[in-house]
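Asker: I'd like to go over a predicted model; first the sequence, then the structure.
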Amino acid sequence: MNPKNERAELAADPRLGVGNVLTTLLERGTGLDTPTLTFDTEVDGHPAWHALTLAELGERVASRASALHALGVQPRDPVAVWVTDGADQVLSYLALTRLGAIPALINGRVPAEQAAEYIKRLRAVGVIADTPHWDALSAAGNTTELLADPAELGKGDPAAAPRPYRHHGNEPVVITHSSGTTGLPKAVTHSHHSLFAAIRHRLSLPKGQGLDRMLGALPSAHAATVIAVNLALANRAQLAVLSRQSGTHVLDSIESWKPQSVLGFAATWSELAGEDLSTRDLDSVRIWWNTGDCAHEAHIRKLIAVGSRESVTAQGRVHRPGSFFVDGLGSSEMGHSQFFITHTPDTKRYGRCIGKPHAFSDVAVVDDDGEKLGTGQVGQLAINAPTLSLGYWNDSVTTYRTRRDGYFLTGDLVYRDEDGYYYHVDRAVDAVDLGDGHKLYTMLCEERVLADCADVLECTVVAVPTDEGRVVTSVLLMLDPRADQDADRTAEVLAALEPHVARTVERVVVVSPDRIPLGATGKVRKFLLRKRFLDGELLGKESSARQVAA
């Protein structure tokens, strides 16, 4: 097998997509003994952290496909998957797509009441759930049938599995969901080709540094994990899938498994940045690979200070201390990060810079009327790319509300500079118009506070318009445990903000992380914070509150 030729052949195969990468590789019959996926839990007698070969992975998937087929699962059946372990999410996804069914992967941390309503709206034919999740669903009034506990599916006879389903490019192949920060998560429908489009692009390029051994510190029910699994398989690379994305678990896994690259979301980088990384063995890491929301400079700088990387110089390839951080911006609906920028200890372009668009992405910045804006003008990000989802399952109203002139309206506010770099300033639902041509962008405020206030590990800014026509802003700080928890940081925080924003700040409060409501993927639920503030739960009653301005 010539790896270079195989990557080119896979890139050129129009039949290939996220529904059949595994079965296509098995049909090729090469590299059956090469390691593929590793899970942090036991799988059908294989211990945790055992690397499944391609043949072993194919057998484990076929056994589950056989069991599901015997339970009556048919092609095009939507099946909800609500489980704890990454192995159960990934193997259920692979088995259901082998049958041509449509797995609807649900983050295990979604509240049971939301999960029950979400599954009801899916009109799923059944649910794959482990005991804790099934008990929670039952208590929440779920009426959808339990198909199986994932632990039982591995007992199926792989030889009895039906032939792999033949997927077509625009067919729905997997459903993932949005973060649910503004309410019930939305069911995002991906096609066979949409989630593979960025992988196909990468297969046409030279194989990237750090791609041979990847640690997936991503929520296992997310579209990003589906992409990571198929990226690893198509590149004959190893991927370890974590069931938990907490900072300590990720660091422990890096030390024991020695990945070259780590894939994660901004919430995980925040937790890692709060650890003393100098005490950890992170030398194997060359690349931190971010997706979803763009990451904060304060967190990136701590990560790129550790690990090591290869650089090309006039003297050839040299090994240097410090790692790469690949940032961008994506979402379930976008199907893949649409931008990229690479940070090293030597780079200086930050300020929520998300980089430049990938070659496959047509990017526009538009106003409220859908008209394209020019350089330096903040507007809504609009994307037209082959990675885009088909829309929202059983929700054509929301699907068409977010599409305009061939573009998907992301809900993100961005601008482009004269060099063609894009910058993310906020979500449209969180920004506030202050009048006189001034806007308050909460995420940009958080970026500035984190960059300028060394003792602050995480920051949440919430702006609430009042009935009197004022805007009241609260700055919520989570501090380094080693810092003085009682020091007044008001002046430092206000100095980091633009004057028109600082004038709206009513309180700077040091809070415990458990006071900040988070979605299943770790995003702050600002709409819920705004509601709490409007209902009178201002956090300013705490002794650490600093009243700033009337």
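Answerer: It's in.
Asker: When you work out contacts or count neighbours from here on, use the C-alpha atoms and nothing else.
Answerer: Will do.
Asker: Which residue ranges of the stretch 101-250 of the chain form strands?
Answerer: If you assign secondary structure with DSSP state E, counting those that start in this stretch, the strands in the stretch 101-250 of the chain sit at 102-106, 126-129, 146-148, 172-177, 187-191, 213-217, 238-241.
Asker: want to throw the ones you listed into JSON lines with distance to Gly355 and mean neighbour count?
Answerer: Putting these into JSON lines (distance: least, CA to CA, whole Å; neighbours: other CA atoms under 10 Å) gives the following:
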{"stretch": "strand 102-106", "distance to Gly355": "30", "mean neighbour count": "27"}
{"stretch": "strand 126-129", "distance to Gly355": "39", "mean neighbour count": "23"}
{"stretch": "strand 146-148", "distance to Gly355": "44", "mean neighbour count": "18"}
{"stretch": "strand 172-177", "distance to Gly355": "25", "mean neighbour count": "27"}
{"stretch": "strand 187-191", "distance to Gly355": "25", "mean neighbour count": "26"}
{"stretch": "strand 213-217", "distance to Gly355": "23", "mean neighbour count": "26"}
{"stretch": "strand 238-241", "distance to Gly355": "26", "mean neighbour count": "27"}
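Asker: Presented hereafter is structure B, for comparison with structure A:
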Amino acid sequence: MNIRSLQRHLASVRRMKLGPSHRGFRARLELVSERSLGVGTFLWHTLDRAADQDAPLLYHLPRGGGEKDVRVFTLADLRDATERYARWFHAAGVVRGDRVGIYSGDGIANFVHFMALNSLGAIPAPVNPNMAPHIAARYLKRLEPRGVVADADRLDSLVEAAESPDGLGFTVAQEEVDAAGSAGPLPVGYPYMHGDHDPVLIAHSSGTTGLPKAPILGHRQFFAGKRPRILTMPSGVDDRNLLVFPPSHGSGLSYMMMATLTGVPTLVMEEQRGPAVAEVMRWWKPTVVIAFPITFGELAALGVEPSAASRVTTWLSTADASHEAHIRELVRLGRHRSGGKWRQGSRYIDGLASTEVGMAVFQNIHGPDTDAYKRCVGHPEPIVEEATVYDEQGKRLGPNEIGFIAVKTPTETLGYWNDPDLTHRSKHDGFWLTGDIGYYDEQGRFYQYDRVTDVIHTARGPVYSLPTEELVLKACRQAVDCVVAAAVSPTDEELSEPIAVIRLAEPCRLTSEELLSQINGALRKAGTHEVSAVVLVKGENDIPLGVTGKVLKREVRSAYEKVLLSDDDQGLDIARTRAARNSLSSRASTSDPRQDQAV
């Protein structure tokens, strides 16, 4: 909808009786029609139009806390906190264009720092508090920040890991900033009014391929996909969100921004584990649950009480696409409106996104009766101008041809901080290469088969890990999570074989041998490559995750890459196929014993 259409629509609704909503449909229409609305200005435009500035808006649940530990923030509270932080940063010498790192576990503090730094024209660079201090120090030094604010314990670890504070600018504890009060002046011209291409955030990627990358998000670019959602996000008087994204992540900041714009009460969690979310759902009774796929996978596999999900109408996921087995479990819960009545079953909005494009660029909406699975990520979002697939030579491919997925969208990052080479290599012919392998069908629906770095190259050809994981999870409903990854082939060390690393729900009496037989039976039936081994793990941290919740397949590969080359399982619960065991025996009988001893 363009601005002129919105203005005509606005004129018509002023003559209508408006339905109930937290912010009011008229106020939301006025916000959407405001051309200068963007990431850097959303707070001020909302304050201009909101009549409910003292109504509870954001509810913050600290890690490990319960219902009695929730802190409540109104729009007025957010305004005051933003101004207080802005005064502190201004006194510390922060000016337009400066980068400031934020390394805090406090979800609301991340959001307030984000708004305060933008109100000065500075660029916030929040870091997930789960990022290891030595990686955080390397990442932040690369940004050449004016300074870093961190929780006291994290600040000590960060400075120690950096070996010296040099390169981090000023270093200050979050507690000190909070205790500073609201003294001191604000700069002339406060708040800073951003231009379309001004940077408003340096986000970080999950680090699935190494040191997290640093994409720059802009005032207009980062907001482009959010503008229409001001009208489409559920915002009835009975709606309440449960936000489980990391509050330091671009997606977490995005949905706190959307809550501010629409006025929908939103509980912000610092904990992303499924059991913790299930417990909070009992007393918060959300209508919309917003989380990464790993959280939804745990909810589905470990179970959530139907009564806790009784008011859920929407499960909203982004980042990697979700697994069919998990989606089917969740859409059975909750409710939807049909024929004027509430009926059983909810919808699951599955969005494939990346930090670099600032939002989901493909969307697939599932319900109790839908069937668009098999790694289908749906159609491109309306904001996407065009999506396509390229081969390795940069040639466009047709329907059902597997290649590199690319999108042309105004939400594309302004580039990687201080890395023009990486920015250049991520583009082709005006399209952004998402890093995904997949295809599209005759109906224009896209399918994600793998990340480029995770394709398994076997003697029989490429094996795509994501469709294989789908089949494994459907064959083993007791699995909380599954990672299919490459292990070195015992017959040719230049090639690989797929193995499955699986975490089962407790209690589960399946052995690795039983599971291997069950899984490969399903893979044979589907006509796909079998896995050569199954590795059972039990702990929540035994399948390594990046700081944004994505599985670190490079670490899985590193941990288990030699599992088919040796039968020394080092206490792990591993089952291998007969062919893999025969290859092991053959390898052992022909190997040089002195080499074995050396290894």
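Answerer: Now that the structure is in, tell me what you want to look at. None of these values were measured; they are calculated from a predicted model.
Asker: that older thread, of the strands of the stretch 101-250 of the first structure, which is nearest Ala496 of the first structure?
Answerer: In terms of CA to CA, the element of the strands of the stretch 101-250 of the first structure nearest to Ala496 of the first structure is strand 213-217, at 31.6 Å.
Asker: how much space between Pro368 of the second structure and Leu168 of the second structure?
Answerer: Applying CA to CA, to the nearest Å, one obtains 51 Å for the distance of Pro368 of the second structure from Leu168 of the second structure.
Asker: likewise Ala479 of the second structure?
Answerer: From Ala479 of the second structure over to Leu168 of the second structure the distance is 43 Å, taken as CA to CA.
Asker: related to what we said a few turns ago, let's have the strands of the stretch 101-250 of the first structure in TSV, adding distance to Met334 of the first structure.
Answerer: Listed next are the strands of the stretch 101-250 of the first structure as TSV, based on distance: least, CA to CA, whole Å:
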stretch	distance to Met334 of the first structure
strand 102-106	17
strand 126-129	26
strand 146-148	31
strand 172-177	12
strand 187-191	10
strand 213-217	19
strand 238-241	22
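Asker: Tell me which of those strands approaches Gly58 of the first structure most closely.
Answerer: Distances from Gly58 of the first structure to each of these were compared by CA to CA, and the smallest falls on strand 238-241, at 14.9 Å.
Asker: counterpart of the closest one in the second structure, which residues?
Answerer: The alignment of strand 238-241 of the first structure onto the second structure (TM-score structural alignment) covers residues 265-268.
Asker: what's the answer for stretch 116-136 of the first structure, then?
Answerer: Counterpart in the second structure of stretch 116-136 of the first structure, with TM-score structural alignment as the criterion, is residues 137-157.
Asker: Looking at the strands of the stretch 101-250 of the first structure, spot the one closest to Thr291 of the first structure.
Answerer: Once CA to CA is applied to those, the stretch that comes out nearest is strand 213-217, at 11.0 Å.
Asker: That closest one vs the second structure, average offset?
Answerer: Taken over the aligned residues, the distance from strand 213-217 of the first structure to the second structure averages 1.1 Å (mean CA distance after the TM-score superposition for the first structure).
Asker: Spatially, and excluding backbone neighbours, which residue is closest to His197 of the second structure.
Answerer: Leaving aside its sequence neighbours, His197 of the second structure sits nearest to Gly218 (CA to CA, 6 or more residues apart in numbering; 5.5 Å).
Asker: Aligned to the one you found, what sits in the first structure?
Answerer: Using TM-score structural alignment, Gly218 of the second structure sits opposite Ser191 in the first structure.
Asker: ok, that match - contacts?
Answerer: Contacts for Ser191 of the first structure (CA atoms under 8 Å, 6 or more residues apart in numbering) come out as 169-174, 389-390.
Asker: ditto for His323 of the second structure
Answerer: Counting by CA under 8 Å, 6+ apart, His323 of the second structure makes contact with 293, 297, 375, 470, 473.
Asker: change it to 7 Å
Answerer: Each residue near His323 of the second structure by CA atoms under 7 Å, 6 or more residues apart in numbering is listed here: Glu470.
Asker: now for it: what does it line up with in the first structure?
Answerer: Under the alignment (TM-score structural alignment), His323 of the second structure pairs with His296 of the first structure.
Asker: List the buried residues for the lengthiest helix in the second structure?
Answerer: Longest helix of the second structure, by residue count under DSSP state H: helix 75-91. By neighbour count with 16 or more other CA atoms under 10 Å, helix 75-91 of the second structure contains the buried residues 75-79, 81-90.
Asker: Kindly indicate which of these lies nearest Thr287 of the second structure.
Answerer: Taking CA to CA as the measure, Leu75 is the one of the buried residues of helix 75-91 of the second structure closest to Thr287 of the second structure, at 21.2 Å.
Asker: I figured the closest one was touching Arg49, is that so?
Answerer: No: at 11.6 Å, Leu75 of the second structure and Arg49 do not qualify as touching, with contact defined as CA atoms under 7 Å.
Asker: Show me where the stretch 1-150 of the second structure has its helices.
Answerer: Remark: helices assigned in the stretch 1-150 of the second structure by DSSP state H, counting those that start in this stretch are 3-13, 25-33, 42-49, 75-91, 107-119, 133-142.
Asker: ah, wrong one, I meant the stretch 301-450 of the first structure
Answerer: Under DSSP H, counting those that start in this stretch, the stretch 301-450 of the first structure gives helices at 396-401, 442-452.
Asker: Tell me how far the residue mapped onto Met256 of the second structure from the first structure lies from Asn107 of the first structure.
Answerer: Here Met256 of the second structure is matched to Val229 in the first structure, going by TM-score structural alignment. The spacing between Val229 of the first structure and Asn107 of the first structure, counted by CA to CA, is 17 Å.
Asker: Can you mark which positions in stretch 584-599 of the second structure are buried?
Answerer: With burial defined by 16+ other CA under 10 Å, the residues of stretch 584-599 of the second structure counted as buried are Leu584.
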